[in-house]
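**Q** A predicted structure for the sequence below; I have some questions about it.
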Amino acid sequence: MIQKTSTPSLTAAASIQEEPLSIIGGPNYQQREAILLAPYAMFSANTRGRNVIEADQPYRSPFQRDRDRVVHSSAYRRLSDKTQVFSGVSDYHRTRLTHTIEVASVARTMGRVFRLNEDLVEALAHLHDIGHPPYGHSGEDVLAECMSAVGGFSHNQFGLVLVDQLETRSPAYDGLNLTQEVLDSQRTRIDKTGAAPQSPLFEAQIVEAADSVTYDAHDVDDAVKVGLVRIEQVLELPLVRRCHQQACERYGRVEGSVLRKMIVHELIDLQVRNVIENIGAALAENPPQSAEEVQSRPPLVTMSAELLAEKRELERFLYHEVYRHPAIVRFREQVQHQLTTMYRGYLQHPEWLPAKIAGRLDQWGHERAAGYYLATMTDTYCTNEFKKRFGA
C-alpha cells in the first residue's frame, strides 16, 4: 500500500519557487515537480523508496536514477541483439531495443500531455521489455515449454529477476535497487487477468498503452517491408484503411515505401489521439487528486470501443498472416530445436553455467537456472553458444 502523503499544491509550488535554488544554480527535482506535475502524477517526494536506502541527489530524482540504472545496465544493452518477431526472416527488423526506444518516445509524449512524471514514465518504458529472451516471441514460447515443470517462463517476471538479482552495480546490494514504484509497476505487467487489487499508477498505464500502440503499427511496418504480407492486404483492414484515407487527404496520392511509412505514422497518431481524448474526457468528469486515488479507481487509460474493435481486427490479422506465416513457423521450429537442445545440455552439464547463474542453483533449482541463463543471451551469443557446445 502506498503511504498516504500530501501532494504539493500550487500554493506550495509558489512557495517552493521562493526558496533558495540548489547549489548547482537551478531548481532541484522536488521544486521542478511541484511546479510541473498534476496532482494525480507520482511525485518523487511520495516514493516508498528502495529496498536498500541510498543518499539522495538534489539534481536527479529517484525515478531519473532508476531510468539511468536501467539504460546503463548490461541487460538493456543486450536488447540491441534481441529481435522482436522477425529474427531469421530478414536483416531488416526492429530489435527489442529499437522497440523500447519507440515505446519510451510515445509514452513520454502522452505523459507530458497530462503532466505526469516523465522520469517515471521513461524508467518504466525502458524497463518494460528488458526480460525478453533471444529470438523474439519464438524464444519465449520455447522457454515456456521447456520450463513448464517449474511454472513456465514470463519475460515480465524475468525482467524483475534481472533488475532485482542478476544485474550488478554496487557491492552493497544485488540488482539495481530500483524504487518500489518501478518494481510494483513491472509486477502489474505479470498479471494480465485484471485481478490485481488496485490499478497501476497513471504513468504505468501510459506505458502499457504506448507499448500496445507501437508494436501493432511496427509489426505492420516490418511485415510489409520484409514481404510477409502485401500492403494491399493490410489496406483491407478498417483501421489501416482509415489511416490510409487520412494520409491521402493530407498529402494526396501516396505510393511505395512512403505509403508504408505514412500508414505507420497514422496508425500511431490515430491511436495516441484517441487515448488522449478518452483520458481527457475521464479527467474532465472526475479528476483524481493523487496518485493513490488513481490506483483506487478503474484504469484511466483506455481507447474508444470503436477503435479498440478495429485494433483487435488488426491484431487477428497479424496473428494469422504474420506470426503464423510459414517463414516464421519454420524459424520457430529451428528455435525450438536449438533452445530445447541447449536447455537439456545445461541440465546435464551445470558446469557450463556461468558463475553468476551457478551461484543461484540452490535458490532457483537446475531447471530455472538453465532457462534463465538462456533468457539472458542475445540472438548472436545464443547461436554461437549452440555451435560451440553442440557443433551444429
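**A** That came in fine, so what should we check first?
**Q** CA only for contacts and neighbour counts going forward, please
**A** OK.
**Q** Spell out, range by range, the helices that occur in the stretch 251-392 of the chain.
**A** For the stretch 251-392 of the chain, the helices defined by DSSP state H, counting those that start in this stretch cover 256-285, 291-296, 305-317, 326-348, 355-358, 361-364, 366-376, 379-390.
**Q** Save those helices as TSV, and put in distance to residue 91 and mean neighbour count too.
**A** Listed next are the helices of the stretch 251-392 of the chain as TSV, based on distance: least, C-alpha to C-alpha, whole Å; neighbours: other C-alpha atoms under 10 Å:
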stretch	distance to residue 91	mean neighbour count
helix 256-285	17	17
helix 291-296	42	19
helix 305-317	23	15
helix 326-348	14	17
helix 355-358	31	14
helix 361-364	36	12
helix 366-376	22	22
helix 379-390	13	15
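**Q** Relative to residue 165, which of those helices is closest?
**A** Closest approach to residue 165 among these is made by helix 355-358 (9.7 Å; C-alpha to C-alpha).
**Q** Pull the residues that contact the closest one.
**A** 166, 350, 351, 369, 372, 373 (C-alpha atoms under 8 Å, 6 or more residues apart in numbering).
**Q** so what's the third one up against?
**A** This points to residue 351. With contacts defined as C-alpha under 8 Å, 6+ apart, the neighbours of residue 351 are residue 358.
**Q** sorry, back to before: relative to residue 27, which of the helices of the stretch 251-392 of the chain is closest?
**A** The nearest among these, by C-alpha to C-alpha, is helix 291-296 at 23.1 Å.
**Q** so how far is the closest one off the chain centroid?
**A** Offset of helix 291-296 from its chain centre (C-alpha atoms, centre = their mean, to the nearest Å): 22 Å.
**Q** got it, and stretch 213-228?
**A** Relative to its parent chain, stretch 213-228 has a centroid offset of 18 Å by C-alpha atoms, centre = their mean.
**Q** about what we covered before: looking at the contacts of helix 355-358, which one is closest to residue 303?
**A** Nearest member of these to residue 303, counting by C-alpha to C-alpha, is residue 372, at 35.5 Å.
**Q** quick one: the residue nearest the centre of the chain from residue 143, how far?
**A** In the chain, the centroid-proximal residue (C-alpha atoms, centre = their mean) is residue 128; its distance is 2.7 Å. The gap separating residue 128 from residue 143 is 19 Å, by C-alpha to C-alpha, to the nearest Å.
**Q** now residue 83: how far from residue 194?
**A** For residue 83, the distance to residue 194 - C-alpha to C-alpha - is 28 Å.
**Q** ok, these two, which is more surrounded?
**A** Neighbours were counted for residue 83 and for residue 194 using other C-alpha atoms under 10 Å; residue 83 has more, 25 against 9.
**Q** Run through the residues that contact the more buried one.
**A** Residue 83 neighbours (C-alpha under 8 Å, 6+ apart): 93, 94, 95, 96, 134, 135, 136, 379.
**Q** The structure to be compared is supplied as follows:
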Amino acid sequence: MNVREYTEDQEQKNLMPWACKSAASHRLTEETQDDLRTAFQRDRDRIIHSKAFRALKHKTQVYLSPGDHYRTRLTHSMEVSQISRTIGRALRLNEDMIEAAALGHDLGHTPFGHAGERAINKYTGHFTHNEQSIRVVTYYGRQGRGLNLTTEVQDAILCHTGSKLPDTPEGAIVRRCDRICYLCSDLDDGIRVGLVGPDKLPGMVAMRLGTEPTQILDILVHNIVECSAGKNKIILDSYYDEAVEEFRNFMFAYVYECPSLEKEHHKAEHVIMSLLDLYVKEPQLLPEEVRLNFERFGKMTAIVDYVAGLTDLSAVRMFNQYFVPKVSE
C-alpha cells in the first residue's frame, strides 16, 4: 500500500459517510494516479502553482490600492480556505477537497474586484467570475491543457456563488465561508480605512454577532459546526442567518456602494471597458499567445480571458500606455 492508498483508506475509515472520498473522485480526462497525493491534494497543488493563483496577490478585494495591510483576492482566498478547513475538520468532511475549492474559487476574478466583473458583463452581455474560474482551470495552465481538476472541486468552485447550490457538503462549506469571510474581512478593512466603525453596525448584528470581525467569525463558525454536526447538510441557525443577511445589507449600503468607493470603481470600469474596446479593434496589440487562441475560443472570448486575467497593476499600466499622453518633463 503506497502513501496515497493509505490516505484514501483513512478517509474511508474516518470521514463521515456523506463526505467526498478521494478514491471515488472523477476527472473529465482520466490520469495515472500519484503515489503520494490523493486526487484532491493534486487539485490543490495545481491551483497553488498556477499563474492565475499568483495573479490574485495583485487583484483587488474591495479597496483599490489602500496599502500593504489590506486584503487582496489572494489573502481572501487563503482566509476562506482556513475557515472552511476548520469547519470541515470538525465535521469530519474532506479537508483536502475543501482546501482546493477554497483556494481556487476566485481564480477567474477580474482586476478591480466586482467593478471589473461588472465592466466585462456590460461589454459582453454575460460574465460571472465563478464561470470564468471554471474556464481558467479548464483551458489555462500546463501548456494549454488546463488543470484538469476533479469534477467535485470544479462543482464547488462554480457553485460558491450564484443560484446553483453545490452538490457536496464540502462545496457548501466553501460557499458559506466565502460570504461570512468577505463580510468580516471587508468590515475589518473598512474600519482601517475609516469608512465604517463597529458602532455603526445595525443593532441586530451587534446583539447577535458582536461588533468585532474576529468575534463575528468565531460565533458563526461555532454555530455552523454545532448545527451541522452529524448531518449531511451545512446549516446556520436562522437566528444568526437573519443577522448575517442584515450584516450584508449594511455592508452594501455603507461600504460596497458608498460614494467614495463607487467613484473609484467607475474609474476601474472605464479602464476595463477601454482595454476591451481597444483589443477588439486592434487585436495586433495583444500578445501572440492570446491571438493564437482566437481560432480555439473565438476572438471575443480570448480577449475577455486575457483582460479578466490581468492584475490591477497590469491593467492600469496598459491603460496608461495606450490612453494617457506621454509628456516630457
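**A** Yes, it's here. These numbers come from a predicted model, not from an experiment.
**Q** is it true that residue 54 of structure 1 lies in a strand?
**A** No: assigned with DSSP: H, G, I helix; E, B strand; the rest coil, residue 54 of structure 1 falls outside any strand and is coil.
**Q** What lines up with residue 221 of structure 1 in structure 2?
**A** Using TM-score structural alignment, the equivalent of residue 221 of structure 1 in structure 2 is residue 188.
**Q** Would you agree that match is in contact with residue 213?
**A** Yes: if you go by C-alpha atoms under 8 Å, residue 188 of structure 2 and residue 213 touch, sitting 6.0 Å apart.
**Q** Just give me the neighbour total for the match of residue 221 of structure 1.
**A** So residue 188 of structure 2, with other C-alpha under 10 Å, has 19 neighbours.
**Q** any idea how far residue 94 of structure 2 is from it?
**A** With distances taken as C-alpha to C-alpha, residue 188 of structure 2 is found 30 Å from residue 94 of structure 2.
**Q** And residue 325 of structure 2, by the same measure?
**A** Distance from residue 325 of structure 2 to residue 94 of structure 2, by C-alpha to C-alpha: 54 Å.
**Q** what's the answer for residue 164 of structure 2, then?
**A** Counting by C-alpha to C-alpha - residue 164 of structure 2 and residue 94 of structure 2 are separated by 21 Å.
**Q** returning to what we had before: and the contacts of residue 83 of structure 1, which of them are buried?
**A** The neighbour count (16 or more other C-alpha atoms under 10 Å) marks 93, 94, 95, 96, 134, 135, 136, 379 as buried among these.
**Q** Ignoring the adjacent residues along the chain, who's closest to residue 155 of structure 2?
**A** Excluding its sequence neighbours, the residue lying closest to residue 155 of structure 2 (C-alpha to C-alpha, 6 or more residues apart in numbering) is residue 166, at 6.2 Å.
**Q** Surely that neighbour and residue 172 touch.
**A** Yes: here residue 166 of structure 2 reaches residue 172: they are 5.7 Å apart, a contact under C-alpha under 8 Å.
**Q** where do the contact lists of the two overlap?
**A** Both residue 166 of structure 2 and residue 172 are contacted by 156, 160, under the criterion C-alpha under 8 Å, 6+ apart.
**Q** circling back to that earlier point, okay, the contacts of residue 83 of structure 1 in a markdown table with distance to residue 291 of structure 1 and secondary structure next?
**A** As requested, the contacts of residue 83 of structure 1 are exported to a markdown table (distance: C-alpha to C-alpha, whole Å; DSSP: H, G, I helix; E, B strand; the rest coil):
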| residue | distance to residue 291 of structure 1 | secondary structure |
| --- | --- | --- |
| 93 | 38 | coil |
| 94 | 34 | coil |
| 95 | 33 | strand |
| 96 | 30 | helix |
| 134 | 36 | coil |
| 135 | 37 | coil |
| 136 | 34 | helix |
| 379 | 39 | helix |
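**Q** Make JSON lines from those and add distance to residue 64 of structure 1 to it.
**A** Listed next are these as JSON lines, based on distance: C-alpha to C-alpha, whole Å:
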{"residue": "93", "distance to residue 64 of structure 1": "30"}
{"residue": "94", "distance to residue 64 of structure 1": "26"}
{"residue": "95", "distance to residue 64 of structure 1": "24"}
{"residue": "96", "distance to residue 64 of structure 1": "22"}
{"residue": "134", "distance to residue 64 of structure 1": "28"}
{"residue": "135", "distance to residue 64 of structure 1": "30"}
{"residue": "136", "distance to residue 64 of structure 1": "29"}
{"residue": "379", "distance to residue 64 of structure 1": "30"}
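**Q** Report the aligned residue range of structure 1 for stretch 15-24 of structure 2.
**A** Following TM-score structural alignment, the aligned partner range for stretch 15-24 of structure 2 in structure 1 is 37-46.
**Q** meant to ask about stretch 237-248 of structure 2
**A** With TM-score structural alignment as the criterion, stretch 237-248 of structure 2 aligns to 304-315.
**Q** what do we get in structure 2 for residue 181 of structure 1?
**A** Match for residue 181 of structure 1 (TM-score structural alignment): residue 152.
**Q** re the thing from before, report the secondary structure state of the residue nearest to residue 155 of structure 2.
**A** For residue 166 of structure 2, the reduced secondary structure class is coil; criterion used: three-state DSSP.
**Q** Quick check, residue 247 of structure 1 in contact with residue 265.
**A** No: applying C-alpha under 8 Å, one finds residue 247 of structure 1 not in contact with residue 265, separated by 9.1 Å.
**Q** Centre of the chain to the match of stretch 237-248 of structure 2, how far?
**A** On C-alpha atoms, centre = their mean, the centre of stretch 304-315 of structure 1 falls 21 Å from the chain's centre.
**Q** ok, residues contacting that stretch?
**A** Contacts for stretch 304-315 of structure 1 (C-alpha under 8 Å, 6+ apart): 216, 237, 238, 239, 271, 274, 275, 278.
**Q** So which of those residues is the closest to residue 324 of structure 1?
**A** Using C-alpha to C-alpha, residue 216 comes nearest to residue 324 of structure 1 of the contacts of stretch 304-315 of structure 1, at 15.2 Å.
**Q** State the distance from the nearest residue to that closest one once chain neighbours are set aside to residue 140 of structure 1.
**A** Closest residue to residue 216 of structure 1 apart from its sequence neighbours, by C-alpha to C-alpha, 6+ apart: residue 315 at 7.0 Å. Note on residue 315 of structure 1: its distance to residue 140 of structure 1, by C-alpha to C-alpha, is 19 Å.
**Q** same check, this time on residue 382 of structure 1
**A** 14 Å.
**Q** Check residue 79 of structure 1 too.
**A** Residue 79 of structure 1 is 14 Å from residue 140 of structure 1, by C-alpha to C-alpha.
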